[in-house]
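Asks: need coordinates for the below:
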Amino acid sequence: MSRAVKPQRKALNTVLAWGMGLLIFFPILWTVLTSFKTEAEAIADPPIWFNFSWTLENYFTVQERSNYFRHFWNSVVISVGSTLIGLIIAVPAAWAMAFVPGKRTKDVLMWMLSTKMLPPVGVLVPLYLIFRDLGLLDTRIGLVFVLTMINLPIIIWMLYTYFREIPVDILEAARMDGAGLRDEVVHVLLPMAVPGMASTVLLNIILAWNEAFWTLNLTAAKAAPLTAFIASYSSPEGLFYAKLSAASTMAIAPILIMGWFSQKQLVRGLTFGAVK
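Replies: You can find the predicted model right below:
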């Protein structure tokens, strides 16, 4: 029998939730507002909240100075490409760990996750030299490869968790009906894990979209994504906050829109298997 929640407690929880949400969203709100200000209004002290001269000049200036759509397309190719390749590798790996477990399965999972604890700068020099010798510097293929390797442990961990929630009896029944390994994975396992796979795809696209360290160090102009597009507005002459905010808003807008429309699927996937 569920315990009744007092109205006061419910109201308090609602206020706290809204307060936490607004606190997290405030930097994005401030960035968007600043993008519509002039440079003088952007650095005004005390800050100007809404009573300022709204202008689109910063957006026009940013588009004239940089080819936004080229950077946008690079981000799409890199984030989606690295996620899809990661899935191709991670699905059989997670299947093997979930349904053919060995004594060292947990050790292997922990070892893969431990690679995320390594500071990226620790392998920057050797990776840079490898890319230089192979001709992969400032290429989409090179960035897709790097981001695939970076996010692969997370993809495998998430898929392994979702696959473990699927009853083994269903897969055994498919085998008894004559399903081969390919049919078992493609026609039985994957359709049942769609919510978990959807959240995995969305999360890793976001991670790849926001990756800055490798995109700034391994690209120059041709394959530069939106993270490099934002960084280009930090110059030795100083920070132009209004233009930088406009560039940031243009960079985060696509991923914010995608997250807004897919939030239900993302939450459903992240809670997949949590309620029996």
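
Asks: from here on, contacts and neighbour counts on C-alpha atoms
Replies: Will do.

Asks: for residue 252, see how far away the closest residue to residue 31 other than its chain neighbours is.
Replies: Leaving aside its sequence neighbours, residue 31 sits nearest to residue 245 (CA to CA, 6 or more residues apart in numbering; 5.2 Å). Distance, residue 245 to residue 252, by CA to CA, to the nearest Å: 10 Å.

Asks: to check against the first, give me the structure of this:
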Amino acid sequence: MAALDVRPGTRRTGRRPAPSDARPAARRARRRSAALGLLAWVAGLGFCLPAMWMLLTSFHSEPDAATNPPSLAAPLTLAGYREFFGARTGVTPWPALINSLTASVFSTLLVLLLALPAAYALSIRPVRKWTDVMFFFLSTKMLPVVAGLLPVYLFAKNAGMLDNVWLLVILYTSMNLPIAVWMMQSFLGDIPLSIIEAAQVDGARLPTVLARVVAPVAAPGIAATALICFIFSWNELLFARVLTGVVAQTAPVYLTGFVTSQGLFLAQLCAASVVVSLPVLAAGFAAQDKLVQGLSLGAVK
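Replies: You can find the predicted model right below:
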């Protein structure tokens, strides 16, 4: 039986005292953890500072927003938002916002419908030389976007599809499909084959397996892929700027209208940027739990 510690000032616990260097080591570990936590907070605030500054500037008047150095104590006003929504000019941003939402949502749905069976064939039921197929998908993202701008413009012009939002849906689908297949191939690779084989034994065919077995299990990965494709489509500017005019104008193109020959309307531009960023922030907030799970899938093999 171990001897009890009966030295004065100690309790009879039946345990040997901890080594003399255990407490300093624990204190050093706590200090290191606190320093890393503080560094993480500083880095996070550094990343959020431009967005916070944009939000603050959107509530300033144009003269206060244009001061150098900027004034933090300037009076707040909603004039920038009223101007953005056409209180004085009568020109509203709703058509551009609806066009962006239409192009982003429909292209994301098409990407998911095409990427899910492709990822299934490349991960769960791999085809021959599937690695070559994956690198072919990746190689399509190596071409600069501006290099394909002229052929796409000529095709759209000859097909009579200029200033058409459905042309943007097709383009955004083709642009986001490679990255979606890459992401979902990694996600579907973690699905146990026993689940799929059990469904096939019960008589489920491929569409049923994809819709009722694969999709629910890979829902976090699908949500992460959908959100990334939605963000890429919502933020795209080059093709929308060249291929659209007034009818199919998107929100990023509408934002460029605040930079005119008369100068930069900074407060209105910041207000417009805040409003345009809200759909992406709302989508990310709604899917944040599945987004974290989806981005962590396939990270450890």
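
Asks: quick one: TM-score?
Replies: The TM-score (TM-score structural alignment, normalised by the length of the first structure) is 0.93; 273 aligned residues with a CA RMSD of 1.9 Å.

Asks: compare residue 245 and residue 252 of the first structure and say which one has the larger neighbour count.
Replies: Neighbour count, other CA atoms under 10 Å: between residue 245 of the first structure and residue 252, residue 245 has more, with 25 against 16.

Asks: the second structure: which residue goes with that one?
Replies: Aligned against the second structure by TM-score structural alignment, residue 245 of the first structure finds its counterpart in residue 270.

Asks: related to what we said a few turns ago, the residue nearest to residue 31 of the first structure falls within a strand, correct?
Replies: No - with DSSP: H, G, I helix; E, B strand; the rest coil as the criterion, residue 245 of the first structure is assigned helix and is not in a strand.

Asks: now do the contacts for it.
Replies: In this structure, residue 245 of the first structure makes contact with 31-32, 34-35, judged by CA atoms under 8 Å, 6 or more residues apart in numbering.

Asks: measure it to residue 27 of the first structure for me?
Replies: Distance of residue 245 of the first structure to residue 27 of the first structure, given as CA to CA: 11 Å.

Asks: what does residue 13 of the first structure give?
Replies: 23 Å.

Asks: for residue 144 of the first structure, helix, strand, or coil?
Replies: Of the three states, residue 144 of the first structure takes helix under three-state DSSP.

Asks: tell me if I'm right that it and residue 78 touch.
Replies: Yes - look at residue 144 of the first structure against residue 78 with CA atoms under 8 Å: they come within range, at 5.1 Å.

Asks: all helices for the stretch 101-250 of the second structure, in order.
Replies: 130-139, 149-159, 165-188, 193-201, 206-209, 215-217, 219-235, 238-243 (DSSP state H, counting those that start in this stretch).

Asks: the third one vs the first structure, average distance?
Replies: To tie it back to what came earlier, the one meant is helix 165-188 of the second structure. With mean CA distance after the TM-score superposition for the first structure, helix 165-188 of the second structure departs from the first structure by a mean of 0.6 Å once superposed.

Asks: next: the fifth one.
Replies: When the first structure is overlaid, helix 206-209 of the second structure sits 1.8 Å from its aligned residues on average, using mean CA distance after the TM-score superposition for the first structure.

Asks: which strands and helices sit next to that helix?
Replies: When contacts are defined as 3 or more CA pairs under 8 Å, 6 or more residues apart in numbering; DSSP states H and E, helix 206-209 of the second structure packs onto helix 193-201.

Asks: and the helix it packs on, what's buried?
Replies: Neighbour-count burial for helix 193-201 of the second structure flags 196, 199 (criterion: 16 or more other CA atoms under 10 Å).

Asks: in the first structure, what residues pair with that helix?
Replies: Under TM-score structural alignment, the match for helix 193-201 of the second structure is residues 168-176.

Asks: what's near enough to touch the counterpart of residue 132 of the second structure in the first structure?
Replies: Aligned by TM-score structural alignment, residue 132 of the second structure pairs with residue 107 of the first structure. With contact set as CA under 8 Å, 6+ apart, residue 107 of the first structure has no partners.

Asks: quick check: residue 107 of the first structure vs residue 114 of the first structure, distance?
Replies: Residue 107 of the first structure sits 10 Å away from residue 114 of the first structure, going by CA to CA.

Asks: go on, residue 149 of the first structure?
Replies: Applying CA to CA to residue 149 of the first structure and residue 114 of the first structure gives a distance of 13 Å.

Asks: higher neighbour count, those two?
Replies: Each of residue 149 of the first structure and residue 114 has its neighbours counted (other CA under 10 Å); residue 149 has more, 15 against 11.

Asks: so what corresponds to the more buried one in the second structure?
Replies: Counting by TM-score structural alignment, residue 149 of the first structure corresponds to residue 174 in the second structure.

Asks: what sits against the residue nearest the centre of the first structure?
Replies: With distances taken as CA atoms, centre = their mean, residue 206 lies nearest the centre of the first structure, 1.8 Å away. By CA under 8 Å, 6+ apart, the residues touching residue 206 of the first structure are 79, 255.

Asks: which ones are touching residue 249 of the second structure?
Replies: By CA under 8 Å, 6+ apart, the residues touching residue 249 of the second structure are 95-96, 99-100, 163, 240-241.

Asks: same thing with residue 182 of the second structure?
Replies: Here residue 182 of the second structure is in contact with 119, 134, 137-138 (CA under 8 Å, 6+ apart).

Asks: could you dump these to CSV with neighbour count and distance to residue 213 of the second structure?
Replies: Shown next, in CSV, are these (neighbours: other CA atoms under 10 Å; distance: CA to CA, whole Å):
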residue, neighbour count, distance to residue 213 of the second structure
119, 23, 14
134, 17, 24
137, 17, 26
138, 15, 27
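
Asks: any chance of JSON lines for these, columns distance to residue 71 of the second structure?
Replies: Formatted as JSON lines, the contacts of residue 182 of the second structure follow (distance: CA to CA, whole Å):
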{"residue": "119", "distance to residue 71 of the second structure": "52"}
{"residue": "134", "distance to residue 71 of the second structure": "52"}
{"residue": "137", "distance to residue 71 of the second structure": "49"}
{"residue": "138", "distance to residue 71 of the second structure": "47"}
